[in-house]
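**Student:** Build the 3D model from these lines:
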Amino acid sequence: MKNQAAIKEAMQQIKDYGFKYTKKRETIISYLAKANRYVAAKEVHDFLSQKYTGISYDTIYRNLHDFATIGILEDTELEGEMKFRFNCSMQGANHHHHHFICSVCGKTKEITTCPMEYFQDQLPGCSIEDHRFEIYGHCEDCQNVA
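**Tutor:** Below is the predicted model:
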C-alpha cells in the first residue's frame, strides 16, 4: 500500500526531528494521508476525539503546525482558517507541481504548469528562493451543489 509506506516514512521523519512516536501522531498522519485534501484542525480533532477521549484541540493544532514546519504536511489558509494536507512529496509526487484547491471541501487537483519563468523575467537581479502557487475555486462536486 502506497499510503502505508508514506505514513511510515512520515513517522520516521517525525522521529528524526526529535518528536516522540505516539499512536495519536500516527493517527493524525494516517487520517490526513487518507483524506488527500486540505482539512481543518477542528475536523482532525473531531475524528481523534472519537478514539482518544479528552484529546485537546491545542495538542492537535500544535502537532499539525509542527508537521507542516518539518515538511510532512502542507498548509494553506481557507476562509480565514488554517487547513492542512499530507505533503504530496510524501506520497511519491516527486515532480514540481502546484494545486487547485476547492474553497468549499478542500479537495485538491494537481497543476503541472508553473508560472515562475514569467515572474523571474519580471524580477531582474532578484533571486527567488522558493514559491508556492495555489488557485482557489469550487470543484465539480461543490459547483454542482451551489
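**Student:** For the rest of this, base every contact and every neighbour count on C-alpha atoms.
**Tutor:** Will do.
**Student:** Centroid-nearest residue for the chain?
**Tutor:** Taking C-alpha atoms, centre = their mean, the centroid of the chain lies closest to Arg85, which sits 2.1 Å from it.
**Student:** From Ile101, how far out is that residue?
**Tutor:** Spatial separation of Arg85 from Ile101 under the definition C-alpha to C-alpha, to the nearest Å is 11 Å.
**Student:** what does Ala40 give?
**Tutor:** 14 Å.
**Student:** do Ile55 as well
**Tutor:** Separation of Ile55 from Ile101 (C-alpha to C-alpha) stands at 29 Å.
**Student:** After the helix or strand harbouring Glu117, heading C-terminal, what element do we hit next?
**Tutor:** Assigning secondary structure by DSSP states H and E places Glu117 in helix 116-121. Under the assignment DSSP H and E, the closest C-terminal helix or strand after helix 116-121 is strand 134-137.
**Student:** quick one: contacts of that next one?
**Tutor:** Identification of contacts with strand 134-137 by C-alpha atoms under 8 Å, 6 or more residues apart in numbering yields 98-104.
**Student:** and Ala5, what helix or strand is that in?
**Tutor:** Taking DSSP H and E as the criterion, Ala5 maps to helix 2-16.
**Student:** could you list every residue that touches Gln120?
**Tutor:** Contact analysis of Gln120 by C-alpha under 8 Å, 6+ apart lists 126, 128.
**Student:** let's see this one next to it:
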Amino acid sequence: MNANQAIGILKENGYKQTKQREKLIQIFEARQKDQYFPVKDILEEFQDEFPGASYNTVYRNLYTLEDLDILESTSLNGEQLFRLHCDTDGHHHHFICTKCGRTKPVEICAIEQVNSLLPGYVIENHKFEVYGTCPECK
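**Tutor:** Below is the predicted model of the structure:
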C-alpha cells in the first residue's frame, strides 16, 4: 500500500482527501512497512504539522483508515498499534515482535478446525496473531 493507493481508496469510498488524512498516510508510508506503531508515536509526528490536534482527532482518522483497509491494527499490552495494510496476498495472519513491532506473515489459519469444534455456530470474523521476539531483537 502506498499513499496514492490509500488516497484512491478514500475517494472511492466517498471520503474527503483532507490534509490530516494525507499527513497520517505519509507518516505510515515513511515508516517501516512491516512494523506496528503506537498511537502516541503517530500523534507526536502528526502534531509537528498540526500542533493543536488531539488524540481523538488522530484516533478517529486512524479508525477510518482501518475501516477502509488502508491500515491494520492490533492491541499489545493494552495499547492500540497501527501499520499500513500488509501487501501479502490472500488470507493470512501475522507474527508480531513484542520488542520492535515488526511483523512477518503467517500463511496458515486454524479457522476450519475452530469451525469443526463449534457446530451450529456462525463465525463472522476472526483474528489470529502470534507474539514473540524476532531474530533481530533476540
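**Student:** and the helix holding Ala5 of structure 1, how far from the chain's centre?
**Tutor:** What separates the centre of helix 2-16 of structure 1 from the centre of its chain is 14 Å, taken as C-alpha atoms, centre = their mean, to the nearest Å.
**Student:** relative to helix 2-16, how tilted is the helix or strand following it?
**Tutor:** Counting by DSSP H and E, the element after helix 2-16 of structure 1 in chain order, helix or strand, is helix 23-35. Our comparison of helix 23-35 of structure 1 with helix 2-16, counting by axes from the mean of the first three to the mean of the last three C-alpha atoms, to 10 degrees, yields an angle of 140 degrees.
**Student:** so how far is the helix or strand just after helix 23-35 of structure 1 from its chain's centroid?
**Tutor:** Elements were assigned by DSSP H and E; along the chain past helix 23-35 of structure 1, the next helix or strand is strand 39-40. Relative to the centre of its chain, strand 39-40 of structure 1 is centred 9 Å away, using C-alpha atoms, centre = their mean.
**Student:** what's the mean deviation for strand 39-40 of structure 1 versus structure 2?
**Tutor:** Its aligned residues in structure 2 lie a mean 1.0 Å from strand 39-40 of structure 1 after superposition (mean C-alpha distance after the TM-score superposition for structure 1).
**Student:** how about that strand, aligned to which bit of structure 2?
**Tutor:** Under the alignment (TM-score structural alignment), strand 39-40 of structure 1 falls on residues 37-38 in structure 2.
**Student:** Name the surrounding residues that touch the matching stretch.
**Tutor:** Under the contact criterion C-alpha under 8 Å, 6+ apart, stretch 37-38 of structure 2 has outside partners 79-83, 101.
**Student:** Which of those residues sits closest to Leu71 of structure 2?
**Tutor:** If you rank the contacts of stretch 37-38 of structure 2 by distance to Leu71 of structure 2 using C-alpha to C-alpha, Arg83 comes first, at 5.5 Å.
**Student:** Show me what that closest one aligns to in structure 1.
**Tutor:** For Arg83 of structure 2, the aligned residue in structure 1 is Arg85 (criterion: TM-score structural alignment).
**Student:** quick one on the thing from earlier: quick check, nearest of the contacts of stretch 37-38 of structure 2 to Asn4 of structure 2?
**Tutor:** With C-alpha to C-alpha as the yardstick, the closest approach to Asn4 of structure 2 among the contacts of stretch 37-38 of structure 2 comes from Arg83, at 16.2 Å.
**Student:** Wait, a strand at that closest one?
**Tutor:** Yes - per DSSP: H, G, I helix; E, B strand; the rest coil, Arg83 of structure 2 lies within a strand segment.
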